[in-house]
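> Sequence and predicted structure are below.
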Amino acid sequence: MKNKTLAIVGCGKLAQIVADALTSGLLPDYQLIGTYSRTFDKAEAIAQHVNQSNPGYTCTPVRTMEDLLAMKADYIVEMASPAALRDFALDALQNGSSIVTLSIGALADAQFYEKIRTTARENNTRVHLASGSIGGFDVMRTISLMGDSSASFRTEKGPDSLKDTSVYNESLQTEQRTVMEGNAAEAIELFPTKVNVAVAASLATTGPKNIDVAITSIPGFVGDTHRIHVENDQAHARIEVYGKTSDIAGWSVVNTLRNITAPIVF
């Protein structure tokens, strides 16, 4: 089988995990051909790492999204932001590239979600939602398909992770507080880059406006704990995932890529 071509948008820490998976042989069905990041040096560093680790390999860092799209990669892995996904996704799908994304928060916008769905169908491309730092999509989706289900999402974070948001003040360093209650659509509007997982859980269950979301800040807490509960009158599931760092999100992309080409899918 001919290798699938791969491009990366967003070349930070999570992209390095995918690059390492490529160079270590965990993604043998793919060849990385291009990298793009707002900071060109980061795109260049990922490309150089892959090229140096694989003699004869040619991965090209580019300075514009247009240059990356022109490569017509089979799959574009997006690990940048919901804003980045909104900027390029429709063009990529029309161009014949499928997408693996962590920035699921962009899909809380119902109109954008529908455009993505329609464009992918019309162009025989797909958008794969990586589970990020949660997981359990299969059981969440199964229970929701059974009908008449409800879902809730609870996140615990340390106050330092909220410093660049409107809810932060110094009292959070000493006082535990629920800083947001509402639904996933409201959460991603308040925290554009921090609650993609809440939107992911909502899309797998009851929808961004129908899932009950709460975010609690805990002094001294490191990492994130996510708790998801989905139920109907026949079944219920509780999923709890803790991540000390964001690394689990990068590895969820690796697993998604493996599932795309694997003869046995987990």
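Arrived safely.
> can we go C-alpha only for contacts and neighbour counts from here?
Will do.
> which stretches of the stretch 151-266 of the chain form strands?
For the stretch 151-266 of the chain, the strands defined by DSSP state E, counting those that start in this stretch cover 177-182, 212-217, 224-231, 236-243.
> adding another structure so you can compare the two:
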Amino acid sequence: MSSPLAGKVALVTGGSRGLGAATVRALAEAGAQVAFTYVASAERANALAEETNTVALQHDQADTSLAPGLIKEVVARLGGLDILVNNAAIGDGSGRTIDDPEADTEGLDRQHATNYLGPIALIRAASRVMRDGGRIINIGSGIGSRVGAPGFADYAATKAGLTGYTKGAARDLAPRGITVNLVQAGLMDTSFTPPDPKTLEVMLSNLAIQRVSDPAETATVITFLAGPGSGYITGAVLDVNGGYTA
């Protein structure tokens, strides 16, 4: 069995379910030592850690002051850091337009902290200890470049901002051989509550490939970007969203 990531250490945020869990499995199967974060469900996280022989770490990404400590713990437990996958994100207030008086501004602030400021804090902390030739993969969304419907302005802003930071970080870290890329994920089958049939029909109509994806399909792309064959790709935005942005 090929192990292209043997000897590499990876950290995946939001790794206990959905795309995060698929990425944990894919990186571990490729030979990497993997740590992943979760917020609330210790039982689910510990079950995944046992299944994949990985390390589960509780971490609230919205509190950016915790980022250096998380990176330090990963290095202490696994001996270094080569790969960072910024996957953790939340969607608060989706479907509410910006002029809605019932909008939860506190929740929206937490969304910005989790989806944008949190990954930036981790990139900064990780870049100071990451071994040369490392890989940083940020998980964005097609909504960051094509909103497509009302009610997603704040979520779109967090993902668009992460795209800009990806490109800047790619320039900063290129002299060390560290690549920084972003995967614009799309509609996929996760453990989150699925949309009602009518909403799902509208969402699928926006896709060129009109089906819900399996998280493993996107995890395969992430694993490629984490590996040795992606060394000449940096600052890139890869659309893995069924043609939503086509």
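Received, thanks. Keep in mind it's a predicted model, so treat the numbers as computed, not measured.
> re the thing from before, nearest to Ser150 of structure 1 among the strands of the stretch 151-266 of structure 1 would be which one?
Ser150 of structure 1 sits nearest to strand 224-231 of all these, at 5.6 Å, using CA to CA.
> So which elements touch that closest one?
Using 3 or more CA pairs under 8 Å, 6 or more residues apart in numbering; DSSP states H and E as the contact criterion, the neighbours of strand 224-231 of structure 1 among helices and strands are helix 137-145, strand 150-157, strand 236-243.
> what's the offset of it from the middle of its chain?
Here strand 224-231 of structure 1 is found 17 Å from its chain centre; the criterion is CA atoms, centre = their mean, to the nearest Å.
> Spatially central, which residue of structure 1 would that be?
Leu102 (1.1 Å; CA atoms, centre = their mean).
> Within the helices and strands, which one has the aligned partner of that residue in structure 2?
The alignment partner of Leu102 of structure 1 in structure 2, by TM-score structural alignment, is Ile139. Following DSSP states H and E, one finds Ile139 of structure 2 within strand 135-141.
> Skip ahead from that strand and say which helix or strand is next.
Note on strand 135-141 of structure 2: by DSSP H and E, the next helix or strand toward the C-terminus is helix 153-173.
> Quick check: buried residues in that following helix?
153-163, 165-167, 169-170, 173 (16 or more other CA atoms under 10 Å).
> try stretch 39-49 of structure 2
Buried, per 16+ other CA under 10 Å, within stretch 39-49 of structure 2: Val39, Ala45, Asn46, Leu48, Ala49.
> Give me the distance between the residue nearest to the centre of structure 1 and Thr216 of structure 1.
Going from Leu102 of structure 1 to Thr216 of structure 1 by CA to CA, to the nearest Å gives 22 Å.
> measure stretch 195-210 of structure 2 end to end?
With CA to CA as the measure, stretch 195-210 of structure 2 spans 15 Å from end to end.
> which residues in the stretch 1-150 of structure 1 form helices?
Using DSSP state H, counting those that start in this stretch, the helices found in the stretch 1-150 of structure 1 span residues 13-23, 40-53, 65-70, 82-94, 110-122, 137-145.
> Kindly reformat the ones you listed as CSV and extend each row with distance to Ala237 of structure 1.
Formatted as CSV, the helices of the stretch 1-150 of structure 1 follow (distance: least, CA to CA, whole Å):
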stretch, distance to Ala237 of structure 1
helix 13-23, 29
helix 40-53, 39
helix 65-70, 40
helix 82-94, 28
helix 110-122, 26
helix 137-145, 7
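> give the contact list for Leu84 of structure 2.
Residues near Leu84 of structure 2 by CA atoms under 8 Å, 6 or more residues apart in numbering: Ala10, Leu11, Val12, Ile123, Ala126, Arg135, Ile136, Ile137.
> ok so, going back, which of the helices and strands packed on strand 224-231 of structure 1 is buried the deepest?
Ranked by mean neighbour count, those are led by strand 150-157 with a mean of 21 (mean count of other CA atoms under 10 Å).
> what packs against that one?
Contacts defined by 3+ CA pairs under 8 Å, 6+ apart place strand 150-157 of structure 1 against helix 196-204, strand 212-217, strand 224-231.
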